[in-house]
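In: sequence-free structure coming up:
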């Protein structure tokens, strides 16, 4: 649990407000980041984390793919409660053809906009799936996989439902690696993945960044032969991948803020997106 925050004096509150205002004027690109992006202190309320928020806070820049990288790739988005009711038709018309929606976090949080986001993306024709924001310091991997599947993270072979995603990244609420050693983190991830496979028959996708993976799993290489990789890197190229993967399936190349969600590229054409959905 986070420590209670002491009530600040009016002088302290005014001082902090002045600092925040100055930062927003001097650093507009950082001020535009969603509140869930965190930073060293992270969001104050459990459940407010969003995919890539920790990446943005720790690795910093918003990227754009280099010219020519989109030729055989398919545009997608990922969204959470921060986007509220999403204008899916607008996104579809802009070229977005697949989406992932945050369903759950830990074993107590469910995205209140899940139905509009998950069903709305499907209704306009997108291939869509759900993701779970992992909090290894609050409950075991198997328990969180069960919670995910029970609250929107299931799978069906209909050509429109992507396998669930384990979003495992920087801790927005505290210690970067959630207080776990590399071996403990690998065990936690394995427990989640194994349970998800038992419940759905599919191997979950792993979303992470190379830097976090190296730091918090010791660059473990044992999942690359079964779990597709969704790499987070806000730069002009994907860059080096975590150990065990020779290629990525998806790439989150920018965190665009609370209005439109994060943008991603699938490493292949739309037919490959459908192929992943079908298993």
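Out: Now that the structure is in, tell me what you want to look at. Here the structure is a predicted model, which means the values were calculated and not measured.

In: can we go C-alpha only for contacts and neighbour counts from here?
Out: Fine.

In: any idea which residue sits dead centre in this structure?
Out: For the chain, the residue nearest the mean C-alpha position is residue 51 (2.3 Å; CA atoms, centre = their mean).

In: residues in contact with that residue?
Out: 78-80, 102, 133, 167 (CA atoms under 8 Å, 6 or more residues apart in numbering).

In: of those residues, select the buried ones using a ChimeraX command.
Out: For the buried members of the contacts of residue 51, the matching ChimeraX selection, counting by 16 or more other CA atoms under 10 Å, is:
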select :78,79,80,102,133,167
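
In: quick one: secondary structure of the residue nearest to the centre of the chain?
Out: Secondary structure, DSSP: H, G, I helix; E, B strand; the rest coil: residue 51 is coil.

In: what does residue 99 give?
Out: Quick answer, by three-state DSSP: residue 99 is strand.

In: put this next to the first one:
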């Protein structure tokens, strides 16, 4: 029986070669299957969802925030919060004038806000009109799948007069290309898929949160949703500015992410009675 030794010009024994081959294949498989630290996985689990909230991507792409002037138009003050706000003091927000709140419920199809219960129920107990929102990752799963996930994890609606319709948060991709690597046509179809499924599940048309700049870039300024889906407009400044195509007015305006109290600050475009009407459906 030959004796095999390692070294120049020496053969490696078949059993050793097989072991090396198995190890190499295992290492290659690990490299292929490890999720990127900077992108959402194919299963829809985001890499850093606690840093993704309504408007969190705007600073990198649009104008810096500035507090608005005192508007003479009727409006209702409110906030939006997510897990990065942790446990929220709702009494302080109420005392500051906030009368409605939106809470991040989910992202993609693999993340739910660990503080959702404290935030969503806390706002309700304080007397606020509350609702939930979903941070979209359209490159990880279908619009229908994410609408179902959102509805099943806090994004539903009830006709109690204190629950607002859910919100689809469409903004710059925090994990890669701004439009998630999707054409304008595919993006429009994805959003429609989400809206159709949410309406089937809840009986309500979801609110759309998006900026005009993103909407133009990623949908080609599509004008087909304005007749049904209320608009939530983020623009940090003294006025809401140009609206996306299809909407003649905004329903909500996120005017700053650096207000005097916790959360991003928003205005409902109308009186408190009109806000209650939106909640009742």
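Out: It's in. Here the structure is a predicted model, which means the values were calculated and not measured.

In: drop the TM-score for these two in here.
Out: For these two chains in superposition, a TM-score of 0.83 is obtained (TM-score structural alignment, normalised by the length of structure 1); 241 aligned residues with a CA RMSD of 1.7 Å.

In: re earlier: map the residue nearest to the centre of structure 1 onto structure 2.
Out: The alignment partner of residue 51 of structure 1 in structure 2, by TM-score structural alignment, is residue 54.

In: now for the alignment partner in structure 2 of residue 161 of structure 1: which residues touch it?
Out: When structure 2 is aligned by TM-score structural alignment, residue 161 of structure 1 is paired with residue 163. By CA under 8 Å, 6+ apart, the residues touching residue 163 of structure 2 are 129-131, 157, 279-280.

In: skipping adjacent residues, who's closest to residue 246 of structure 2 in space?
Out: In space, and not counting its chain neighbours, residue 246 of structure 2 is closest to residue 223: 4.1 Å by CA to CA, 6 or more residues apart in numbering.

In: that neighbour -> structure 1?
Out: Matched to structure 1 by TM-score structural alignment, residue 223 of structure 2 sits across from residue 221.

In: please apply the same query to residue 178 of structure 2.
Out: That one, residue 178 of structure 2, aligns with residue 176 by TM-score structural alignment.

In: residue 54 of structure 1 against residue 173, yeah?
Out: No - if you go by CA atoms under 8 Å, residue 54 of structure 1 and residue 173 don't touch, sitting 9.8 Å apart.

In: considering the contacts of residue 163 of structure 2, which are maintained in structure 1?
Out: Among the contacts of residue 163 of structure 2, the ones still in contact in structure 1 (both residues aligned by TM-score structural alignment, their matches' CA atoms under 8 Å) are 129-131, 157, 279-280.

In: out of these, which are inside helices?
Out: 279-280 (DSSP state H).

In: distance to residue 261 of structure 2 added to the kept ones among the contacts of residue 163 of structure 2, as a markdown table?
Out: Output for these, formatted as a markdown table (distance: CA to CA, whole Å):
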| residue | distance to residue 261 of structure 2 |
| --- | --- |
| 129 | 18 |
| 130 | 17 |
| 131 | 19 |
| 157 | 27 |
| 279 | 24 |
| 280 | 28 |
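
In: may I see the kept ones among the contacts of residue 163 of structure 2 organised as TSV, with neighbour count and distance to residue 201 of structure 2 added?
Out: Listed next are these as TSV, based on neighbours: other CA atoms under 10 Å; distance: CA to CA, whole Å:
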residue	neighbour count	distance to residue 201 of structure 2
129	24	21
130	26	19
131	26	16
157	22	9
279	20	16
280	16	16
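
In: tell me how far the residue opposite residue 200 of structure 1 in structure 2 once aligned lies from residue 152 of structure 2.
Out: Here residue 200 of structure 1 is matched to residue 202 in structure 2, going by TM-score structural alignment. Noted for residue 202 of structure 2: a distance of 11 Å to residue 152 of structure 2, by CA to CA, to the nearest Å.

In: all good on my end, thank you.
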